[in-house]
Structures are given as C-alpha cells and as structure tokens.
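In: Sequence first, predicted model second:
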Amino acid sequence: MTGKILVSACLMGHAVRYDGRSKPLVHPAIDRWREEGLLVTICPEMSAGMAVPRPPAEIAGGATGEDVLAGTAKVMEITGGDVTAEFRRAAENALALAQETGCRYALLIDGSPSCGSGFIYDGSFSGGRQNGMGVTAALLRQAGIEVYSDREIDRLVERLKIAD
C-alpha cells in the first residue's frame, strides 16, 4: 500500500452528520482497510468545533468549495448563519491530519458542503444538486490527495490495486 485513506467519520458509522445521524458505508474493502490500519477517520466539521446536530449548511449561490477557498463564496446555514470560517477551518484540519498520517487518498461522503466531491447542493436548501466539490474535498484535491466519493469506492479499490 502506498498510502493511508482519510475517510469521513459518518461513513464509518459515527453519528456526526448535521442531523445527528451516520451514513455507514458497507463494503468488504472497508473491513479489510480497517484491519490493515489504513483508515484515518475524521469529521471535518466536528474537528472545527461544530455541534451535532447543527443546522443544514450549503455553499451559497451555486458556488463550489473552490470558490469558498478563493474567498468568493460563503457557506451558509439554513438559519442564515455564516459558517464559512468554520468550513475553511474544517478543511484545513482535515488536510493537516491527512498530511500528518500519510494519507494519499480520501473517501468522503458525497453531497456535503465539506466532503462532497461529485456533487454538492446548490445553496437553495431545496434539494437541488449541482456538480462540484465541498470545501474539504477541494482543499485535499488541491494538495494532491486523490479524493473519492462514497459512490466511487470500487474505483478506489481498483486504484489501490494499481498503486500496490
């Protein structure tokens, strides 16, 4: 194995999502990687001090995580609260942990304004989706970490076979 895998805590069964739930990912590779000590678990939002549960948040105005990192977009709660600073701190914490522990890959929950890598919600709080990355996924990718969504676990499995 050429590197560890940073993984969203909610995918590992931890009740850390904004709604206080988890979204466990069941796949034989997860068990194998856990046994091999390859998984490094984080909830970026919790690492930045955000509560569970917390109000839903989306990147405003159809923007993406890259826009948040560039300072041209905000992450807003449904209540109107601006949580941009918390999401930026969450991304920085995730990147620091990935670098400290030798993670070359990340397996993150899709749809999240933090961890989404294939799609995120469009900022209207109406359930509308758009292609794009959340803040953490964007920062990890900018740092050269390969990011995969929970829907792409089979791609990550194949990628790791090639990397061995």
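Out: Received it, and whenever you're ready, just let me know what you need.

In: Please make it C-alpha for all contacts and neighbour counts, starting now.
Out: Noted.

In: Spit out the contact partners of the residue sitting nearest the centre point of the chain.
Out: Nearest residue to the geometric centre of the chain (Cα atoms, centre = their mean): Cys115, 2.0 Å. Applying Cα atoms under 8 Å, 6 or more residues apart in numbering to Cys115 gives the contacts 8, 108-109, 133-137.

In: One more to weigh against that first structure:
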Amino acid sequence: MNKILVSACLMGHAVRYDGQAKPLLHPAIARWIKEGRLVTICPEMSAGMPVPRPPAEIEGGADGEDVLGGTARVVEITGGDVTDEFMQAARNALTLASETGCRYALLIDGSPSCGSGFVNDGTFSGQKLAGNGVTAALLKQAGIAVYSDRNVEMLVARLAADEADTAC
C-alpha cells in the first residue's frame, strides 16, 4: 500500500506557527486514515521549534530550492535566522518518509517549510510567489511526489493510476 506523508496541521493538530491547525476535510483523508496510509509530521516541531513561534518566511523572494542550495535564508519576522531549523525539519521529514515508505506527500501550501505551490515573498506582507518550501523542495529532490492541500484530487488520481499500474 502506498503511504502518504502529511502535514500535521492538515490532520487537525495545532502545530502551526500561530498555534492553530488547518484541518483538511476531504473524503479521501477519511479513507486514507482507515487504510492506514497516512504518516503525519510537522517538520518544524520535529526540529524542536516551539508552538507558537514567530512567523517565518524565505527571504528575498527566494524559495526552498534556494535555501537548500545555500543562497537564501529563512528568517522570522523578528529578524531571527531559522535556516538551520528549517533545514533540519526538511531532513527529518525526508527521513520519516523514507523509513515509512512514503512515495507521496500532502503538505500545507504557503508555508516556508511545506509550501508546494507557493510561498510568501519574504516581506511579511502577505504577498505570495510560486515556489516550494524547504521540506517540499527536499522531498521533491528525493523523488517523492508532493501535492498541496489544494490538490487532493490530483493526488487521489495519481494514487489510483499508480496502484492500477502495479496491479497489472
């Protein structure tokens, strides 16, 4: 059975920087829970970051690939550099995905860690730009198919196609 790494906030855990959750209510989630497919992680918490914590963004209009490449940092609104924590968070997520056989990930979009379609532009103004967070970028580099919470139907279709291919 194909496993899916999923952002803890999407599963209703109050782990976001603001102490909130962003539960994703979708019939596929309920089915995947029953099937035992989901592996839950909050990358930031796995790296020891507290809840709540100051908002963080990838500086300078960059994204997670830039952070992984060493050309950008993740900074808090307070000015604190949390790049090392976000790098550790990404490594922790990849380790968990590898150890549990996750070939897919379902991550909350917009996060400097889990964003897989967009991230904030680093100005703390709410402006968004296309790109991946640090964890999403590392998972993609490792060959894990990453989907945002806005694209659950695409993940449903991909799982069905992949499982049909392996059943033949």
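Out: Everything's here; your move. These figures come from a predicted structure and were not determined experimentally.

In: What's the match for Gly143 of structure 2 in structure 1?
Out: Counting by TM-score structural alignment, Gly143 of structure 2 corresponds to Gly144 in structure 1.

In: Is its match part of a helix or strand, or is it coil?
Out: Of the three states, Gly144 of structure 1 takes coil under DSSP: H, G, I helix; E, B strand; the rest coil.

In: Can you give me the distance of the closest residue to it other than its chain neighbours to Met1 of structure 1?
Out: Nearest residue to Gly144 of structure 1, sequence neighbours excluded (Cα to Cα, 6 or more residues apart in numbering): Arg104, at 7.7 Å. Look at Arg104 of structure 1 and Met1 of structure 1: by Cα to Cα, to the nearest Å, they are 10 Å apart.

In: Looking only at neighbour counts, state which of those two leads.
Out: Arg104 (18 against 10; other Cα atoms under 10 Å).

In: and the helix or strand encompassing the more buried one, what does it pack onto?
Out: Using DSSP states H and E, Arg104 of structure 1 sits in strand 103-108. The contact analysis (3 or more Cα pairs under 8 Å, 6 or more residues apart in numbering; DSSP states H and E) places strand 103-108 of structure 1 against strand 4-8, strand 146-149.

In: all helices of structure 2, in order?
Out: Along structure 2, counting by DSSP state H, helices occupy 27-35, 43-46, 64-68, 83-100, 134-141, 152-167.

In: closest to Gln127 of structure 2 out of those helices?
Out: With respect to Gln127 of structure 2, and counting by Cα to Cα, the nearest of these is helix 64-68 at 16.3 Å.

In: in structure 1, what residues pair with the closest one?
Out: Counting by TM-score structural alignment, helix 64-68 of structure 2 pairs with residues 65-69 of structure 1.

In: Mean deviation, that stretch versus structure 2?
Out: Superposed on structure 2, stretch 65-69 of structure 1 shows a mean distance of 0.3 Å to its aligned residues (mean Cα distance after the TM-score superposition for structure 1).

In: what about that stretch, distance to the chain center?
Out: On the basis of Cα atoms, centre = their mean, to the nearest Å, stretch 65-69 of structure 1 sits 14 Å off its chain's mean C-alpha point.

In: which one of the helices of structure 2 has the most crowded surroundings?
Out: With neighbours defined as mean count of other Cα atoms under 10 Å, these peak in mean count at helix 134-141, which reaches a mean of 24.

In: Cool, thanks, signing off.
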